[in-house]
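Novice: this is a predicted model, with the sequence first.
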Amino acid sequence: MKDKEKIKNEGDNFNQKKDSINPDISKVRAYCNTPHPSQSPQAAPHRFHNRRSIRLKNYDYSKAGLYFITLCTANRENIFGEILNKKMHLNSFGKIATEEWEKTPEIRKNISLDEYIIMPNHFHAIISIDYKIKEEGKEKIGKFQSPSQTIGAIIRGFKGATTKKINNLIREIRNNQGSTGVLQYAPTNAPSGINLSGEGSIWQRNYYEHIIKTEKAYNNISNYIINNPLNWDIDKLK
């Protein structure tokens, strides 16, 4: 761990359960099991509009600290590759996701990346906000903070960039191959047998996050991420 002081963030001031030493997979699974709007076109708008936020109320997600995040693909489709011999093998969609995630510190200079893994249908990562960027004239506690520096803004940017590039690739493949349905006979290293429209987000709505506050939690979550491909056969997010 680069700087263990990062885990001693102000999240301890909030009334929440003791920091777990392992990721709460039941909560991650609950997030990933949320139906995608496309599964129920009529009911979805009402359901999603009224869904309770899973973020901590009044917590400043732009402050320095370590965060464990999970994103799932829409309907948990296996679009990023496959697990072979307990190793993740990325296809072209998975490589796009990797490239876009690794651009994050270039876009936001106060961010550094820790362990992460692109799985066939989900993504785990530890991200560090190394320091909080204070706006000129906005340094007092409680004042407005630019949303571009929050965890939520980082995730939205990543989701948007990956969705745009992957949808562009889908349309390119279909234009070249004349396919209107499942992506078949795709160019080398491009996914085949994937039924995506080339429109709309490739990701499940929202995301799961956990504020890491202890070294023990950091170590266990890191190991969980590293060993994710080894445990794919029993992965509850499959």
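Specialist: Sure, I can see it.
Novice: hey, let's count contacts and neighbours off CA atoms from now on
Specialist: Will do.
Novice: which SS state does the residue positioned nearest the centre of the chain fall under?
Specialist: What sits nearest the mean C-alpha location of the chain, by CA atoms, centre = their mean, is Leu71, with 3.3 Å. Three-state call for Leu71 (DSSP: H, G, I helix; E, B strand; the rest coil): strand.
Novice: which ones are touching it?
Specialist: Cys32, His122, Phe123, His124, Trp203, Gln204, Asn206, Tyr207, Tyr208 (CA atoms under 8 Å, 6 or more residues apart in numbering).
Novice: if we use 6 Å, what do you get?
Specialist: Counting by CA atoms under 6 Å, 6 or more residues apart in numbering, Leu71 makes contact with His122, Phe123, Tyr207.
Novice: so which residues of this structure form strands?
Specialist: In the chain, the strands defined using DSSP state E lie at 65-72, 81-84, 87-90, 111-118, 122-129, 208-212.
Novice: let's bring in a second one:
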Amino acid sequence: MFGELPFRKSARAKWWDYDNSASYFITINIRDAHHVFGMIENERMVLSELGLLADRYWKEIDQHNKNIRVDLLQIMPNHLHGILWLNKCEGDLNTRSMHASTLHKTLKSQHHQISPPKESISTAIRSYKSAVSKDAKIYCPDFKWQRGFFDRIIRNSAEYEQIKENILNNPKKWKSI
């Protein structure tokens, strides 16, 4: 068919509707693993100007997405890890008990969507990456994100605590090349 795009395998879980309320562990990488966000010194991340920009924009995600709350972020030289909370229900987003195991799960419908739903994690990440990319050109003219992002639906409080600890300890585990 004319104009048909090549098939791209989605990294999203097929059994999960990403419009559901839950907490999400997010990883976003820089294309070709370039170290643009700063460097690790004495097991601590020291952010570059571009790293500071990425940090500032991450903290603003919930200002642009009324159903999303920023929980945690750890920027590394060539990627970042964070936790976002999506709440499509009325109520308090600050609860630490909002995990996939305690929420109603629904299978994704079989129809294909061209764009992710408004106020979804995918839309928030797409907007975040776009905003950082636009302003990153000042500091790094060749800046590019890796396509997409990785996510993990956090299923319970124990998993949340383990992920949080891993994110916070990431700079201590970094091996410089």
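Specialist: Thanks, I have it. All figures in this text were calculated on a predicted structure; none of them were measured in a lab.
Novice: overlay them and tell me the TM-score.
Specialist: Aligned and superposed, the two chains score 0.78 in TM-score terms (TM-score structural alignment, normalised by the length of structure 2); 153 aligned residues with a CA RMSD of 2.5 Å.
Novice: in JSON lines, list the strands of structure 1 along with distance to Ile155 of structure 1.
Specialist: Below are the strands of structure 1 laid out as JSON lines (distance: least, CA to CA, whole Å):
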{"stretch": "strand 65-72", "distance to Ile155 of structure 1": "9"}
{"stretch": "strand 81-84", "distance to Ile155 of structure 1": "21"}
{"stretch": "strand 87-90", "distance to Ile155 of structure 1": "21"}
{"stretch": "strand 111-118", "distance to Ile155 of structure 1": "12"}
{"stretch": "strand 122-129", "distance to Ile155 of structure 1": "11"}
{"stretch": "strand 208-212", "distance to Ile155 of structure 1": "10"}
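Novice: if we can go back for a sec, among the contacts of Leu71 of structure 1, which recur in structure 2?
Specialist: Retained in structure 2: His122, Phe123, Tyr207, out of the contacts of Leu71 of structure 1 (criterion both residues aligned by TM-score structural alignment, their matches' CA atoms under 6 Å).
Novice: closest one of the residues you listed to Ser53 of structure 1?
Specialist: Tyr207 (10.4 Å; CA to CA).
Novice: for the counterpart of Glu209 of structure 1 in structure 2, which non-adjacent residue is spatially closest?
Specialist: Aligned by TM-score structural alignment, Glu209 of structure 1 pairs with Asp151 of structure 2. Computed as CA to CA, 6 or more residues apart in numbering, the closest residue to Asp151 of structure 2 that is not its neighbour in sequence is Ile26, at 4.5 Å.
Novice: what about the longest helix in structure 1?
Specialist: helix 151-177 (DSSP state H).
Novice: buried residues in that one?
Specialist: Judged by neighbour count using 16 or more other CA atoms under 10 Å, the buried positions of helix 151-177 of structure 1 are 151-152, 154-155, 157-160, 162-164, 166-167, 169-171, 173-174.
Novice: just stretch 160-169 of structure 2 next, same as before
Specialist: Tyr160, Ile163, Lys164, Ile167.
Novice: just give the nearest non-adjacent residue to the counterpart of Ile118 of structure 1 in structure 2, would you?
Specialist: Alignment note (TM-score structural alignment): Ile118 of structure 1 maps to Ile75 of structure 2. By the measure of CA to CA, 6+ apart, the closest residue to Ile75 of structure 2 outside its immediate chain neighbours is His81, 6.4 Å from it.
Novice: is it true that the one you found touches Gln74?
Specialist: Yes - proximity of His81 of structure 2 to Gln74 meets the contact threshold set by CA atoms under 6 Å, at 5.2 Å.
Novice: quick one, which of the two is more surrounded?
Specialist: Higher neighbour count among His81 of structure 2 and Gln74: His81, with 22 against 19, using other CA atoms under 10 Å.
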